[in-house]
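**Q** Sequence first, predicted coordinates after that:
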Amino acid sequence: MKIVKPSSLLIAGLAAIGLTTAAHAADTITVVSWGGAYTNSQVKAYHEPWMAKTGNKINSEDYNGGLAEVRAQVEAGNVTWDLIDVELADAVRGCDEGILETLPLEELPAGADGTPAKDDFIAGTLHECAVGEIVWSTVYAYDKTKVAAAPTSLGDFFDLAKIPGKRGLRKTPKVNLEWALMADGVPADKVYEVLATPEGVDRAFAKLDTIKGDVVWWEAGAQPPQLLADGEVVMTSAYNGRLFNAIVNEKKPFDIVWDGQVWDIDLWVMPKGTKNKAAAWDFVKFSTDTQRLADQAKYISYGPVRKSSFAKVLPEMQPHMPTAPANFKNPLQNDFGFWADYGDELNERFNAWLAG
């Protein structure tokens, strides 16, 4: 039998096909988050190990929250983001609007101890279009070198006579209105009941009026520690993870006041129409397993949403978690349903108040 050797052209063609197949085997997804220490914790705990395991690539982008860009991409039929880290109210609203993909939650891996995912995730952290990652808090901090009497309560944040100086607040009604009512004497478990009334809203804005002239407004999570470091404010609201990074890693002379902390969760969502749905979902399953959530807590003081992850969090990190007993004495859980219902009108009122 005559053996025909393949031509060099055929070999080159086969090689090209092989290279093309290899190239298509690797996916690239765009993952959008909040930047700074938080995104860095995700890169170390989620991105790098997933890329090493799968050979896929991640483009990491930062944003300042909200659904405006997601909505614009979906409506234009030009979705360039594959996964977005969002707050719970936005996850619920986006799902209701139909601009987010529904997710096959039954495919999430069981916990390391064998507990099914639906029982391993803390109640309220799995949603039709979203998978929770971390528990975080908005707290306030002060520069210990700039105050004579250290603040200890939420009331002290609003007391310009006791502690003079500029305050930093995020440029949004969320948290500010809740804090205003709590500082005005409303118990944590009554805040949303009061805020759901016109009188409660008026009361909250009246309390904010008492410090309005001394507020420096911030919009990005990196700003509050910088405002403190630059001496532009003596105290400021901030995400607890940003403060942990400044205090522990950068050795800044800041201290956190946990009284009245408003705690929340962050979740992964997928815009409707992403072209990389399979790879993005694989990343979600990987990044929210027991070990990866515990790994993230090595880098930042946000608590994992899986129960099976807690035992794997480093002991030295546990006191920095929002849910540590000493920090969780007077907390308020952000009511995503309230903000889904009242967010638009309160944003409108807040913007008008700012302009007034």
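**A** Great, that's in hand. Given the structure is predicted, the values throughout are model-derived calculations rather than measurements. Residues are numbered from 1 along each chain as shown.

**Q** contacts, neighbours, all on C-alpha from now
**A** Fine.

**Q** Can you tell me the centre-most residue of the chain?
**A** By Cα atoms, centre = their mean, the chain has its centre lying nearest to Asp266, at 4.2 Å.

**Q** now it: how far from Lys285?
**A** Distance from Asp266 to Lys285, counting by Cα to Cα, to the nearest Å: 15 Å.

**Q** before we move on, what about Asp335?
**A** Taking Cα to Cα, one finds Asp335 at 26 Å from Lys285.

**Q** re earlier: OK, contacts around the residue nearest to the centre of the chain?
**A** The contact partners of Asp266, taken as Cα atoms under 8 Å, 6 or more residues apart in numbering, are 85-88, 132-136.

**Q** try Gly165
**A** Contacts of Gly165 (Cα under 8 Å, 6+ apart): 214, 233-234.

**Q** Weed out the non-buried ones from these.
**A** In the contacts of Gly165, burial by neighbour count holds for 233-234, counting by 16 or more other Cα atoms under 10 Å.

**Q** In a markdown table, list the contacts of Gly165 along with distance to Asn249.
**A** Output for the contacts of Gly165, formatted as a markdown table (distance: Cα to Cα, whole Å):
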| residue | distance to Asn249 |
| --- | --- |
| Asp214 | 29 |
| Val233 | 21 |
| Val234 | 20 |
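
**Q** quick one: which of the contacts of Gly165 sit in strands?
**A** Judged by DSSP state E, the contacts of Gly165 include no members of strands.

**Q** Show me which of the contacts of Gly165 is closest to Trp353.
**A** Distance to Trp353 across the contacts of Gly165 (Cα to Cα) is lowest for Asp214, with 14.7 Å.

**Q** and the gap between that closest one and Leu160?
**A** As judged by Cα to Cα, Asp214 and Leu160 stand 9 Å apart.

**Q** Check Lys44 too.
**A** 41 Å.

**Q** Look at the residue nearest to the centre of the chain and give its secondary structure.
**A** strand (DSSP: H, G, I helix; E, B strand; the rest coil).

**Q** nearest spatial neighbour of it, skipping sequence neighbours?
**A** Glu87 (4.9 Å; Cα to Cα, 6 or more residues apart in numbering).

**Q** Now for the one you found: which residues touch it?
**A** Here Glu87 is in contact with 65, 264-267 (criterion: Cα under 8 Å, 6+ apart).

**Q** okay, pairing it with this:
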Amino acid sequence: MRTRFFAMMTSATLVVASPALSRDLTVVGFGGATQEAMRETLFKPFQEKAGAPLLEESYTGGIAKVKAMVETGTTTWDVVQMDENEMILACDQGLLEPFDWASLPNSAEIIEPAKSDCGVGAFVWSKILAYDGDKTSGVTSWADFWNLEKWPGKRGLRKQARMTLEVALLADGAKPEELYAILATKEGQDRAFAKLDEIKSSIQWWESGAQPMEWLASGEVTMTSAYNGRVIAANQQGRHFKMSWTNQLYAMDFWAIPKGGNRDQAFRIVNFMTSPDPQKAFAEKMVYGVTNAKAMDSISADIKPQLPTAEENMAGALAVSTPFWVDHEEELQQRFNRWVAQ
């Protein structure tokens, strides 16, 4: 879900009277509208409950910074938002605290796919097809995304092999349940790149989640892949962007705890952020799926149909395969980079 380079910046600092701690608790996210929603629904409520300072930082993903901190004994990040691939890689390299699910207070409420050796699911997000409803209509599928004759204009796609090759195969008619078996073969990979060739000259590559919304608003692109929560956030600001849920690609982001940080406080806030009330508040603000089963019961009726995990939105959906990308990402990303540069 995130790029492989690291770019950190301080995004916010929350200040209250501090108890005697060796270092203030620091939580790190991916920034943007998602982290703004986290600040309102997760970070500030925890800070008020704990009566202790909470610092925020943001980054663009990757495990390089966490690796450097842990290996040099200079960990200053206590809880980090990670996509599943990177969480697994960091876990395999011994960079993250293990989760003892038998002793975690919320364990029984957390859905099984959200339980990992070194992390807990923060939320379920989706990559969907988005367009401006004030300018475009009738779009229903990734095949339409490829139809430059009927809907002229630029197309926005993430500059990353993961989830872009899947979109190409879906546009080419691959069934979700067969997609990764196809993509695991050279013939399937060639098929995905050949499909991308069809619209290559019309692709505008995005690298941050904010760009697709900016480009739709300015008219730079006619359609784009985008994160569903970003579209909702833009519409809350007065836009009329539309989403096609057909063949949505869904995945999960995780909370992970780097070794060498404020371990006890880190587990305390993670437990808080994955409890029913905070998850409900975040889902209703950002419209991402919850990982605490009890939270779903109390989400408002007008929000539930907009969630990636809503039954009607899951029809024909593709679950992004973390095992596939752990095994194939390096080779496919290298080929993707060469293809983009040609």
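**A** Arrived safely. Keep in mind the model is a prediction, meaning the values are calculated, not measured.

**Q** Pull the number of nearby residues for the aligned residue in the first structure for Glu178 of the second structure.
**A** Here Glu178 of the second structure is matched to Lys190 in the first structure, going by TM-score structural alignment. Using other Cα atoms under 10 Å, Lys190 of the first structure is surrounded by 12 other residues.

**Q** could you pull out the strands for the stretch 201-350 of the first structure?
**A** 215-218, 235-239, 254-269, 303-304, 332-333 (DSSP state E, counting those that start in this stretch).

**Q** Tell me which residue of the first structure lines up with Ile292 of the second structure.
**A** Not quite, residue 292 of the second structure is Asn, not Ile. Under TM-score structural alignment, Asn292 of the second structure pairs with Arg306 in the first structure.

**Q** Same check on Thr34 of the second structure?
**A** Checking TM-score structural alignment: Thr34 of the second structure goes with Tyr38.

**Q** That match: neighbour count?
**A** 21.

**Q** cool, and Pro151 of the first structure?
**A** Counted with other Cα under 10 Å, Pro151 of the first structure comes out at 21.

**Q** residues contacting it?
**A** Applying Cα under 8 Å, 6+ apart, the residues near Pro151 of the first structure are 142, 157, 163, 257.

**Q** tell me the contacts of the alignment partner in the second structure of the last one?
**A** This means Val257 of the first structure. Using TM-score structural alignment, the partner of Val257 of the first structure in the second structure is Ser244. The contact partners of Ser244 of the second structure, by Cα under 8 Å, 6+ apart, come to 128-130, 139-141.

**Q** Tell me which of those you also see in the first structure.
**A** Mapped onto the first structure and checked by both residues aligned by TM-score structural alignment, their matches' Cα atoms under 8 Å, the contacts of Ser244 of the second structure keep the contacts 128-130, 139-141.

**Q** Identify the farthest-apart pair in these.
**A** Maximum distance among these (Cα to Cα): 11.9 Å, for Ile128 and Val139.

**Q** State the number of residues packed around the residue nearest to Asn245 of the first structure when sequence neighbours are not counted.
**A** Once flanking residues are discounted, Asn245 of the first structure sits nearest to Ala37: 6.6 Å by Cα to Cα, 6+ apart. For Ala37 of the first structure, the count of nearby residues is 19 (other Cα under 10 Å).

**Q** now the counterpart of Asp92 of the second structure in the first structure: how far from Asn334 of the first structure?
**A** When the first structure is aligned by TM-score structural alignment, the residue opposite Asp92 of the second structure is Asp96. To Asn334 of the first structure, Asp96 of the first structure is 19 Å away according to Cα to Cα.

**Q** out of those two, which sits in the busier spot?
**A** Between Asp96 of the first structure and Asn334, Asn334 has the larger neighbour count (other Cα under 10 Å), namely 22 against 13.

**Q** Next, the contact list for the alignment partner in the second structure of the more buried one, please.
**A** By TM-score structural alignment, Asn334 of the first structure lines up with Val320 in the second structure. Listed by Cα under 8 Å, 6+ apart, the contact partners of Val320 of the second structure are 163, 249-251.

**Q** Neighbour-wise, give me the winner out of those residues.
**A** In terms of neighbours by other Cα under 10 Å, those top out with Leu249 at 24 neighbours.

**Q** per the alignment, Gly132 of the first structure corresponds to what in the second structure?
**A** Checking TM-score structural alignment: Gly132 of the first structure goes with Gly121.

**Q** related to what we said a few turns ago, if you look at the contacts of Gly165 of the first structure, which of them are in helices?
**A** Here DSSP state H is the test, and the contacts of Gly165 of the first structure give no hits in helices at all.

**Q** and which of the contacts of Gly165 of the first structure is nearest Ala183 of the first structure?
**A** Of these, the one sitting nearest to Ala183 of the first structure (Cα to Cα) turns out to be Asp214, at 16.6 Å.

**Q** give the contact list for that closest one.
**A** 165-167.

**Q** Of these, just say which sits nearest to Leu108 of the first structure.
**A** Arg167 (42.5 Å).

**Q** How about Thr323 of the first structure: what's its closest non-neighbour residue?
**A** Gly303 (7.5 Å).

**Q** now the residue nearest to the centre of the first structure: how far from Asn78 of the first structure?
**A** Remark: distance between Asp266 of the first structure and Asn78 of the first structure (Cα to Cα) = 25 Å.

**Q** One more: Val175 of the first structure?
**A** 33 Å.

**Q** mind checking how far stretch 85-92 of the second structure is from the chain centre?
**A** Distance, stretch centre to chain centre, for stretch 85-92 of the second structure: 15 Å (Cα atoms, centre = their mean, to the nearest Å).

**Q** Touching it from outside, list them.
**A** Here stretch 85-92 of the second structure makes contact (Cα under 8 Å, 6+ apart) with 62-63, 67, 96-98, 117-119, 254, 256, 322, 325-326.

**Q** go again using 10 Å as the cut-off
**A** 1-2, 4, 61-64, 66-67, 80-82, 84, 93-98, 116-120, 252-258, 321-326, 329 (Cα atoms under 10 Å, 6 or more residues apart in numbering).

**Q** now swap in stretch 194-206 of the first structure and tell me
**A** 173, 176-184, 186-187, 191-193, 208-209, 212, 338, 341-342, 346, 349-350, 353.
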